[in-house]
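Engineer: pasting the sequence and the predicted model now:
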Amino acid sequence: MNFSLTEEQKMIQEMCRRFAENEIKPVAARLDETHEHPADLCQKMGELGLMGIAIPEEYGGAGMDYVSYILAVIEISKACASTGVIMSVNNSLYCFPLNTFGTQEQKVKYLSPVASGKAIGCYALTEAGAGSDPASMRTTAVLDGDSWIINGEKKFITSGNVADYCVLAAVTDKEKGYKGISSFVVDLKNTPGFSVGRVEDKMGIKASGTAEMVFKDARIPKENLIGEQGSGLKQMLTTLDAGRLGIGAQAVGIGRAVLEEALEYAKVREQFGKPICQFQAIQWKLANMATELDAAELLLLRAAWLQDNGRPFEKESAMAKMYASDITMQVAVEGVQILGGYGYCKEFPMERHMRDAKICQIYEGTNEIMRLVIARNLLK
């Protein structure tokens, strides 16, 4: 068993670390305060190959592996969780399904601009009444000659307010239940009938837009169906397996930021005549945080390795996402506790990390659903 990273993996990790430290971290607090989409950072990440890391170069990507992707998301999210999730969705939820299930023509037309970072992609799945239960989906796609007519509203869509393209799930046959769900690729800027609805005012990841996407008799070309009609749920489940690795990596990145800042503070904060890092109570908190984050990262790397080697990784992806997000929430609470009153004030980044951490337990499948996925695999 070899735990060493390849030279290429080390290179992307170090590149992302430098970029995050020099370009992202200095503006993260402002982005959180203004809720501003980091368009310039996304463009720079595209130039670095980070918006389509595991996508072949012929379609605008960097042609790297999923272990590299995990390492990259961790470093970007450590500096800014909002920027990290925009990058993750672009890679995992838009580029992955198109690269995996799309036609050659779809990849050239719709994958290349997003994987290269010239455009932003999103994944339009969730609805107000269909979150953990996608079979309750009400958005429909009806074939009309050479077009599909889309009607419905999507909810809580990351980057939905700024995306140029989306992968959309819709019902094409109401009589078949979940077997009647299909996937489409939509050019949002050139689809009459599409509009952005409410953009949510959230607790955390404030620089990442979370929006309603409204389709009213929106007409898209017949050839924009991804894969076979009725294969949408199968595609969706595979896509979410990949997406959960990105969210797990985002969580570990947040946790790493918390640990780093808690360590720095504990070394300089003095009480009772000595730095608080010399008290066993603080040392135990730091030791637990470091151990749990390492365990979470190893779970992520195992799942990414399985994906790179073409092996099943549904259970391992769910484990990694669940554990990483649960642990990061605990780590964030301890980080605030170590900083005391300062941890509760916006003067320090710690309170932002705590706000950002919570969402990782919710999106890409709640951790309750993750436990069901794990149990289902165990009981096969």
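Structural biologist: Perfect, thanks for sending it. Residues are numbered from 1 along each chain as shown.
Engineer: when you work out contacts or count neighbours from here on, use the C-alpha atoms and nothing else.
Structural biologist: OK.
Engineer: so what's the residue count around residue 333?
Structural biologist: 19 (other Cα atoms under 10 Å).
Engineer: just residue 321 next, same as before
Structural biologist: Neighbour number of residue 321 under other Cα under 10 Å is 34.
Engineer: same question for the one 10 residues further on.
Structural biologist: Other residues within reach of residue 331, judged by other Cα under 10 Å, total 29.
Engineer: where does residue 219 sit: helix, strand or coil?
Structural biologist: Using DSSP: H, G, I helix; E, B strand; the rest coil, the structure places residue 219 in strand.
Engineer: try it against this one:
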Amino acid sequence: MSSPQIKIPATYMRGGTSKGVFFNLDDLPEAAQTPGKARDMLLLRVIGSPDPYGKHTDGMGGATSSTSKTVILSKSSKAEHDVDYLFGQVAIDKPFIDWSGNCGNLTAAVGSFAISNGLVAPDRIPQNGICTVRIWQANINKTIIAHVPMTNGKVQETGEFELDGVTFPAAEVQIEFLDPAADEGEDGGAMFPTGNLVDSLEVPGIGTFKATLINAGIPTIFVNAADIGYSGTELQDAINGDAAALSRFETIRAYGAVKMGLITDISEAAERAHTPKIAFVAPPQSYVSSSGKQVNTKDIDLLVRALSMGKLHHAMMGTAAVAIGTAAAIPGTLVHLAAGGVDREAVSFGHPSGTLRVGAAATKVNGQWTVTKAIMSRSARVLMEGVVRVPGDCF
């Protein structure tokens, strides 16, 4: 006889331009409270993966990299932090969860969940104003600060802040990514793992490209749009409908991952689909976004298009935005050059859904570039809360 379904408390949330299923660690079945096969099997079933139809009809996922996400939160084990945040990027058509990186967009929802679910001490929550939530990002061992608006002791979710890539306005949540670059000794090494601001990336069978390889927010490979045959104004259909193009991007990503020291052989890239990201940049020019909004050259500093989990992202990953802001602040990177080679502490870039502004201040210390923090504004909202059901024998 088949096992009956079980109920697990869960919250379905949008954060930035992503959405996912949020869990309190203590609410998970005991076998899934620690990392391992049981946890992965449970979360795969929650999302509805692997789905050979690519639709997530039998799960909570949305069949895109932006909507196939899970989050596990708990009271922080780190001093001076409120909540530990663990992110799992769920593959759509494979039985695989990538735990190698953060989701910057869903970070905007972490503070809200933590406040509403008793993970932040009551004496740190104002009745009105801004609650500062100190987040320990457990995937990458970094501190993130979320500034969450409060009204009458409750998280303020509605508002007039508009975010390109999100349909409706909401309350603004400012996010600070502290010391966003990788430290020596971390996975992949320093901010520039090769020691160069621009490398020559040789990809057999495809070509040799200039590339900026950076660990900031999330490991990211930046190439020039023109070098790979694009303008930088492309929307999703221009890339995602081209199987040959997607294959080329994945091959470039794999060779970039090896050069960054994230993997030792290109064959390992498939098991690290979430990181590194690959993005292409170009100087600013006007285009029409996916929503029909006109983006004018004068409103942006550069164009950026980025791929996530093998597909062009509909907007921009939050962690990749941190990488963009950081690279734009450092003279000589491809991002800085695409933005006009001008020194700046904030950059506005065009993506498929519109524009985004991110700030980062870079300084050179003992010959090495460092960034103390990157800042951007997002929004978040609870979509549904209650329980999610899965077959009791799925894990």
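Structural biologist: Okay, I see it. Keep in mind it's a predicted model, so treat the numbers as computed, not measured.
Engineer: what's the TM-score for these two chains?
Structural biologist: Once superposed, the chains reach a TM-score of 0.29 (TM-score structural alignment, normalised by the length of the first structure), with 195 aligned residues with a Cα RMSD of 7.4 Å.
Engineer: neighbours of residue 389 of the second structure, how many?
Structural biologist: 15.
Engineer: please report the distance of it from residue 40 of the second structure.
Structural biologist: 16 Å (Cα to Cα, to the nearest Å).
Engineer: ok, residue 8 of the second structure next?
Structural biologist: Counting by Cα to Cα, the gap from residue 8 of the second structure to residue 40 of the second structure is 15 Å.
Engineer: cool, residue 218 of the second structure as well?
Structural biologist: Applying Cα to Cα to residue 218 of the second structure and residue 40 of the second structure gives a distance of 22 Å.
Engineer: and the helices in the stretch 201-350 of the first structure?
Structural biologist: Here the stretch 201-350 of the first structure has its helices, by DSSP state H, counting those that start in this stretch, at 232-268, 280-308, 314-339, 350-358.
Engineer: now the second one against helix 232-268, angle please.
Structural biologist: Put simply, helix 280-308 of the first structure runs at 150 degrees to helix 232-268, going by axes from the mean of the first three to the mean of the last three Cα atoms, to 10 degrees.
Engineer: now helix 280-308 of the first structure: buried residues?
Structural biologist: Buried residues in helix 280-308 of the first structure, counted by 16 or more other Cα atoms under 10 Å: 282, 285-286, 289-290, 292-293, 295-297, 299-307.
Engineer: likewise for the first one?
Structural biologist: Buried residues in helix 232-268 of the first structure, counting neighbours by 16+ other Cα under 10 Å, are found at 232-233, 235-236, 238-259, 261-263, 265-266.
Engineer: what helices and strands are in contact with it?
Structural biologist: The contact analysis (3 or more Cα pairs under 8 Å, 6 or more residues apart in numbering; DSSP states H and E) places helix 232-268 of the first structure against helix 66-79, helix 81-88, helix 96-101, strand 181-187, strand 274-275, helix 280-308, helix 314-339, helix 350-358.
Engineer: got JSON lines for these, with distance to residue 158 of the first structure too?
Structural biologist: Converted to JSON lines, those look like this (distance: least, Cα to Cα, whole Å):
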{"stretch": "helix 66-79", "distance to residue 158 of the first structure": "15"}
{"stretch": "helix 81-88", "distance to residue 158 of the first structure": "7"}
{"stretch": "helix 96-101", "distance to residue 158 of the first structure": "16"}
{"stretch": "strand 181-187", "distance to residue 158 of the first structure": "15"}
{"stretch": "strand 274-275", "distance to residue 158 of the first structure": "42"}
{"stretch": "helix 280-308", "distance to residue 158 of the first structure": "22"}
{"stretch": "helix 314-339", "distance to residue 158 of the first structure": "18"}
{"stretch": "helix 350-358", "distance to residue 158 of the first structure": "14"}
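Engineer: and the next element down the chain from whatever helix or strand residue 11 of the first structure lives in?
Structural biologist: For residue 11 of the first structure, the element it lies in under DSSP states H and E is helix 7-19. On the C-terminal side of helix 7-19 of the first structure, the nearest following helix or strand under DSSP H and E is helix 25-34.
Engineer: next helix or strand past that following helix?
Structural biologist: In N-to-C order, the element after helix 25-34 of the first structure by DSSP H and E is helix 39-47.
Engineer: tell me the angle that following helix makes with helix 66-79.
Structural biologist: Helix 39-47 of the first structure and helix 66-79 are oriented at 160 degrees to each other (the same axes, to 10 degrees).
Engineer: closest one to residue 34 of the first structure among the helices and strands packed on helix 232-268 of the first structure?
Structural biologist: helix 81-88 (12.2 Å; Cα to Cα).
Engineer: now do the closest one: which elements does it pack against?
Structural biologist: Using 3+ Cα pairs under 8 Å, 6+ apart, helix 81-88 of the first structure sits against helix 39-47, helix 66-79, helix 232-268.
Engineer: do you know which of those helices lies nearest residue 98 of the first structure?
Structural biologist: helix 232-268 (9.7 Å).
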